[in-house]
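# prediction below, plus the sequence it came from.
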Amino acid sequence: MLNLIWAFVVGIVVGLIARWIMPGAHGMGLIMTGVLGIVGSLVGGFIANLFTDSKNKPFHPAGILMSILGAILILWVAQLLHR
């Protein structure tokens, strides 16, 4: 249970950083920002796994940077679909 809470807190931080970097109004609250960060972490981890071999490591070397880049990618796609 504590792992889920920790993932959501990190997701909020990642989502806030991605929203701060990406220009424009996003119209989402704190919960959706946390979901954005968590999904961004999944997307960033998937992209990093395409280029590295870290399947047996407990922590991915890309870490928070790829999580932020994944969240920015999701925001960008959402802006394209919203137009």
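Structure received.

# please make it C-alpha for all contacts and neighbour counts, starting now.
Noted.

# check the burial of residue 63 by counting its neighbours.
Burial of residue 63 is recorded as 13 neighbouring residues (other CA atoms under 10 Å).

# the residue nearest to it when sequence neighbours are not counted: what's it in contact with?
Leaving aside its sequence neighbours, residue 63 sits nearest to residue 45 (CA to CA, 6 or more residues apart in numbering; 7.8 Å). With contact set as CA atoms under 8 Å, 6 or more residues apart in numbering, residue 45 has these partners: 60, 62, 63, 66, 67.

# buried ones in the helix or strand harbouring residue 45?
Element membership for residue 45, per DSSP states H and E: helix 30-51. Neighbour counts over helix 30-51 (16 or more other CA atoms under 10 Å) mark 33-45, 47-48 as buried.

# ditto for stretch 53-61
Under the neighbour-count criterion of 16+ other CA under 10 Å, stretch 53-61 has residue 60 buried.

# name the SS class of residue 79, please.
Assigned with DSSP: H, G, I helix; E, B strand; the rest coil, residue 79 falls in the helix class.

# got another, please set it beside the one above:
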Amino acid sequence: MGIISWIVLGLIAGAIAKFIMPGNDPGGFFVTIIIGIVGAVIGGFIATQLGLGGLDGFSWHSLIVAILGSLVLLVGYRMIKRA
């Protein structure tokens, strides 16, 4: 999948990550969406490098990778901002 696809998927993943991990995040909903985009791109890159299947086109696999990347980045962001 191209970088634009990961960005669009990141918008969705960021919203889902905010739904899964609700809370009063520093920066609010829009920062969570940006974290979703960055998390999706990072998750897609790592999954591709690890050989976890071809991430060509939209699939449940790519959505899960994007959500997991977003959640990991959201947890890290919360830990840094609250410290």
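Received it, and whenever you're ready, just let me know what you need. Predicted model only: the values in this text are computed from it and were never measured.

# what's the TM-score here?
Once superposed, the chains reach a TM-score of 0.66 (TM-score structural alignment, normalised by the length of structure 1), with 78 aligned residues with a CA RMSD of 3.0 Å.

# and which of the buried residues of helix 30-51 of structure 1 is nearest to residue 79 of structure 1?
If you rank these by distance to residue 79 of structure 1 using CA to CA, residue 36 comes first, at 13.5 Å.

# residues touching the residue nearest the centre of structure 1, list them.
Structure 1 has residue 40 as the residue nearest its centroid, 2.2 Å off, counting by CA atoms, centre = their mean. Counting by CA under 8 Å, 6+ apart, residue 40 of structure 1 touches 14, 15, 67, 68, 69, 70, 71, 72, 73, 74.

# so residue 54 of structure 2 is in which element?
Under the criterion DSSP H and E, no helix or strand holds residue 54 of structure 2.

# mind checking what residue 38 of structure 2 lines up with in structure 1?
Mapped onto structure 1 by TM-score structural alignment, residue 38 of structure 2 lines up with residue 39.

# residue 71 is in contact with that match, correct?
Yes - in terms of CA atoms under 8 Å, residue 39 of structure 1 counts as a neighbour of residue 71; the distance is 7.0 Å.

# any common contacting residues for the two?
Common neighbours of residue 39 of structure 1 and residue 71, counting by CA under 8 Å, 6+ apart, are absent.

# re the thing from before, check the gap between the residue nearest to residue 63 of structure 1 and residue 80 of structure 1 for me.
From residue 45 of structure 1 across to residue 80 of structure 1, the span is 22 Å (CA to CA, to the nearest Å).

# do the same with residue 57 of structure 1
From residue 57 of structure 1 across to residue 80 of structure 1, the span is 35 Å (CA to CA).

# how many residues are close by the closest residue to residue 37 of structure 2 other than its chain neighbours?
Of all residues not flanking residue 37 of structure 2 in the chain, residue 10 sits nearest, at 3.8 Å (CA to CA, 6+ apart). A total of 29 residues lie near residue 10 of structure 2 under the criterion other CA under 10 Å.

# sounds good, over and out.
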